[in-house]
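Q: need coordinates for the below:
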Amino acid sequence: MVALEIVQLKTSDMENFSYLLYCPQTREGAIVDPSMRPQLVLDEAVSRKVKVRLLLNTHGHQDHITGNGDILAGGGIQLAAHPDAVPAADIALSEGMQLPIGNSSITVMDTPGHSPGSVVFATADAIISGDTLFVSRCGRADLPGSDVSQLYTSLQRLKQLAPTTRVYPGHDYGPMPSSTIAWELEHNEFIKCPNLESFIALRMG
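A: Here you go, the predicted structure:
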């Protein structure tokens, strides 16, 4: 399977990251979380001659999905999100779903906790982790619909991924824009918590 190209773009004053993913062979691609400056992602797709087929949302918070309408306005693009996050999406995402992109695909991982319907998008060698996992941190669990126990479980799933897996977060909150699972296992105190009780004390303290 062809490795997808992943382009990371800063698209808000809230340090949001948006992403353009595409197959280098077919130039078919997807946009993830267009945030507040969707034109930046559209311009990047044009400059790279990428035909965007899918718009993917990691979760339903407004700082991530505000630009959805602008992306979809051109037509020919399907919106994909978990029904608990964006109920009106064209494609209702669920655990293990495969989304084809050219000669490759993305796998959906159900990772609730930060918000209902939070998902992570996994490629062969990377994850786009939304607000579930940041570089050196994790998402909040004190917002409406958050569940700290679910967030702990979701992080336990992610820490089982291959150590070389690249981590592309939803915000630029860490010491660098991206990392690896190995780096997080060494430096991220949230993902290092040995049990739920210690995680709750750290995250909610």
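Q: from now on I want contacts and neighbour counts done on CA atoms only, so please keep to that.
A: OK.
Q: the helices in this structure, which residues?
A: Assigned by DSSP state H, the chain shows helices spanning 38-47, 62-65, 68-72, 148-158, 181-187, 196-204.
Q: the ones you listed: which one's closest to residue 135?
A: helix 181-187 (6.9 Å; C-alpha to C-alpha).
Q: could you report the neighbour count for residue 177?
A: 18 (other C-alpha atoms under 10 Å).
Q: contacting residues for it?
A: Counting by C-alpha atoms under 8 Å, 6 or more residues apart in numbering, residue 177 touches 135, 168, 169.
Q: burial measure for the first one, as a count.
A: Read that as residue 135. 25.
Q: is it in contact with residue 181, as I believe?
A: No: judged on C-alpha atoms under 8 Å, residue 135 makes no contact with residue 181 at a distance of 9.5 Å.
Q: want to put them side by side, so please do this one too:
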Amino acid sequence: MIKKIMSNNYTTNSYFILKGQESVLVDPVGDIAYFRDLLQENHAELKGIIYTHGHYDHIASANELYKEFGCNIYIHEDDMQMLLKPKLNLSGFFGSSFVFEGTEKLVGIKDGESLTVGQLSFKIIHTPGHTPGCICIIYDKAIFTGDTLFKGSIGRTDFPGGSFDVIKKSLGKLKTMNPDFIFHPGHGESGTIGDEVATNPYFE
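A: This next block holds a predicted model:
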């Protein structure tokens, strides 16, 4: 099961993935009580949290989640410093100064890594351009694209560490994916990789 949750504060999509009684959250942000209730309703244990990148609108709830659940938190090694430096995670734009407090639970991941979290298995694809450590996460026939790919668009490249030329190369990786894969972005609606390759102007 994959459930999308949209945060009203940041219009960011979070994703709840459930297999048996084990679960993983992708880019969870918002009301911690909601995530707690979601786990209880599904009689599930949270085995890990994966962030597609380190911008504040995706990681804003990381400290509360760490204190509530104490599970490992995974992010690409090139974005690990974003969890620790407000200037990099852009929390100042939201009137905050975010620093992650649970560094002992922080796990760096790499391109091509096969990541197993409990019973759930993921493939990590490094897709920089929006940030240096942006990733896409393949799970079964789904791919979580964070802010690399949106329906009809792509993530901004004008923030520190962003690059339009680099994100174009990252799109080249996505272009080779199974066209039937359902992509789940960090903002907006889901779709298929095949439709994006055919219609998204950034794939030209």
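Q: what residues do residue 135 and residue 181 of structure 1 have in common as contacts?
A: Shared contacts of residue 135 of structure 1 and residue 181, counting by C-alpha under 8 Å, 6+ apart, come down to residue 167.
Q: how about the helices of structure 1 in CSV, adding distance to residue 122 of structure 1?
A: CSV is the format used below for these (distance: least, C-alpha to C-alpha, whole Å):
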stretch, distance to residue 122 of structure 1
helix 38-47, 20
helix 62-65, 18
helix 68-72, 21
helix 148-158, 10
helix 181-187, 13
helix 196-204, 24
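Q: format these as CSV; extra columns: mean neighbour count and distance to residue 93 of structure 1.
A: Below are the helices of structure 1 laid out as CSV (neighbours: other C-alpha atoms under 10 Å; distance: least, C-alpha to C-alpha, whole Å):
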stretch, mean neighbour count, distance to residue 93 of structure 1
helix 38-47, 16, 22
helix 62-65, 19, 15
helix 68-72, 17, 16
helix 148-158, 20, 16
helix 181-187, 17, 24
helix 196-204, 14, 27
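Q: between these, which one is closest to residue 13 of structure 1.
A: Short answer: helix 62-65, nearest of the helices of structure 1 by C-alpha to C-alpha, at 9.7 Å.
Q: for the counterpart of residue 21 of structure 1 in structure 2, which non-adjacent residue is spatially closest?
A: Counting by TM-score structural alignment, residue 21 of structure 1 lines up with residue 17 in structure 2. Leaving aside its sequence neighbours, residue 17 of structure 2 sits nearest to residue 2 (C-alpha to C-alpha, 6 or more residues apart in numbering; 4.7 Å).
Q: trace that neighbour over to structure 1, please.
A: Match for residue 2 of structure 2 (TM-score structural alignment): residue 6.
Q: so residue 8 of structure 1 sits against residue 15, correct?
A: No: Residue 8 of structure 1 lies out of contact with residue 15 (C-alpha under 8 Å); the separation is 11.9 Å.
Q: okay, those two: which has more neighbours?
A: A direct count of neighbours by other C-alpha under 10 Å for residue 8 of structure 1 and residue 15 places residue 8 higher, at 18 against 15.
Q: mind checking how far the counterpart of residue 36 of structure 1 in structure 2 is from residue 122 of structure 2?
A: Using TM-score structural alignment, the partner of residue 36 of structure 1 in structure 2 is residue 30. Distance, residue 30 of structure 2 to residue 122 of structure 2, using C-alpha to C-alpha, to the nearest Å: 24 Å.
Q: one step back: who's in contact with the residue nearest to residue 17 of structure 2?
A: Going by C-alpha under 8 Å, 6+ apart, residue 2 of structure 2 touches 15, 16, 17, 18.
Q: how close does it get to residue 192 of structure 2?
A: 15 Å.
Q: and what of residue 115 of structure 2?
A: 23 Å.
Q: likewise for residue 65 of structure 2?
A: 30 Å.
Q: what does residue 171 of structure 2 give?
A: 14 Å.
Q: let me see the contact set for the counterpart of residue 157 of structure 1 in structure 2.
A: In structure 2, the residue matched to residue 157 of structure 1 (TM-score structural alignment) is residue 173. Applying C-alpha under 8 Å, 6+ apart, we find residue 173 of structure 2 in contact with residue 127.
Q: residue 86 of structure 1 contacts residue 60, doesn't it?
A: Yes: under the criterion of C-alpha under 8 Å, residue 86 of structure 1 makes contact with residue 60 at 5.8 Å.
Q: give the equivalent position in structure 1 for residue 39 of structure 2.
A: Mapped onto structure 1 by TM-score structural alignment, residue 39 of structure 2 lines up with residue 45.
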